[in-house]
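Peer 1: fold the following.
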Amino acid sequence: MVVLVLAGVLALVVGGCVCVVWAERGGPRWVRVVATVTLTAGELVRRSRKQRRQSLHSTADSGE
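Peer 2: Got it, this is the predicted structure:
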């Protein structure tokens, strides 16, 4: 079951990346929408990782 979920997530990620490339080349409107959603989701993941890293770093510093 976990393998199916991971395969589905992988398919969504690959599809999103394809849409980003296609949108750069002037694809249809729905492709541009999917590309925007993909890029926004990526940015949110990057921000959450950065915040988590900073909070872990500040927690480690305060423990000295």
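Peer 1: from now on I want contacts and neighbour counts done on CA atoms only, so please keep to that.
Peer 2: Will do.
Peer 1: tell me the contacts of Ala35?
Peer 2: Gly16, Cys17, Cys19, Val20, Ala23 (Cα atoms under 8 Å, 6 or more residues apart in numbering).
Peer 1: distance check, the most centrally placed residue in the chain against Thr36.
Peer 2: By Cα atoms, centre = their mean, the chain has its centre lying nearest to Gly42, at 2.7 Å. With distances taken as Cα to Cα, to the nearest Å, Gly42 is found 10 Å from Thr36.
Peer 1: ok, Arg53 next?
Peer 2: Using Cα to Cα, Arg53 is found at 26 Å from Thr36.
Peer 1: Cys19: which element?
Peer 2: Taking DSSP states H and E as the criterion, Cys19 maps to helix 2-24.
Peer 1: in the next helix or strand after that helix, what counts as buried?
Peer 2: Remark: after helix 2-24, the chain's next helix or strand is helix 29-62, criterion DSSP H and E. Under the neighbour-count criterion of 16 or more other Cα atoms under 10 Å, helix 29-62 has Val31, Arg32, Val34, Ala35, Thr36, Thr38 buried.
Peer 1: next, the structure of the following sequence, for comparison with the previous one:
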Amino acid sequence: MVVLVLLGLLALAVGGCVCVVWAERGGPRWVRAVSTVTLAAGDVVRHSDKSRRRRLNRSADGGE
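Peer 2: Sure thing, here's the model as predicted:
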């Protein structure tokens, strides 16, 4: 079951990347919408990772 979930997430990620490339080349409106969602999700993940690293660094430095 876990493998199926991971395969589904992988398929969504690959599909999102394909839509980003297609949208850059002037794809249809739905491709541009999927591309926007994919890029926004990437920004959210990137921001959460930076926040998590800052919290870990603060706790390792003794909270300073």
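Peer 1: the helix holding Cys19 of the first structure versus helix 29-62: what angle between them?
Peer 2: Counting by axes from the mean of the first three to the mean of the last three Cα atoms, to 10 degrees, helix 2-24 of the first structure lies at 120 degrees to helix 29-62.
Peer 1: now render the contacts of Ala35 of the first structure as a markdown table, adding neighbour count and distance to Leu6 of the first structure.
Peer 2: As requested, the contacts of Ala35 of the first structure are exported to a markdown table (neighbours: other Cα atoms under 10 Å; distance: Cα to Cα, whole Å):
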| residue | neighbour count | distance to Leu6 of the first structure |
| --- | --- | --- |
| Gly16 | 19 | 15 |
| Cys17 | 16 | 17 |
| Cys19 | 22 | 20 |
| Val20 | 21 | 21 |
| Ala23 | 19 | 25 |
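Peer 1: if we go to the second structure, which of those residues are intact?
Peer 2: Conservation of these in the second structure, assessed by both residues aligned by TM-score structural alignment, their matches' Cα atoms under 8 Å: retained contacts are Gly16, Cys17, Cys19, Val20, Ala23.
Peer 1: of these, closest to Gly8 of the first structure?
Peer 2: Distance to Gly8 of the first structure, by Cα to Cα, is smallest for Gly16 among those, at 12.2 Å.
Peer 1: next up, the contacts around the closest residue to Val31 of the second structure other than its chain neighbours.
Peer 2: Residue nearest to Val31 of the second structure in three dimensions, not counting chain neighbours: Cys19, with 5.4 Å by Cα to Cα, 6 or more residues apart in numbering. Cys19 of the second structure makes contacts with Val31, Arg32, Val34, Ser35, as judged by Cα under 8 Å, 6+ apart.
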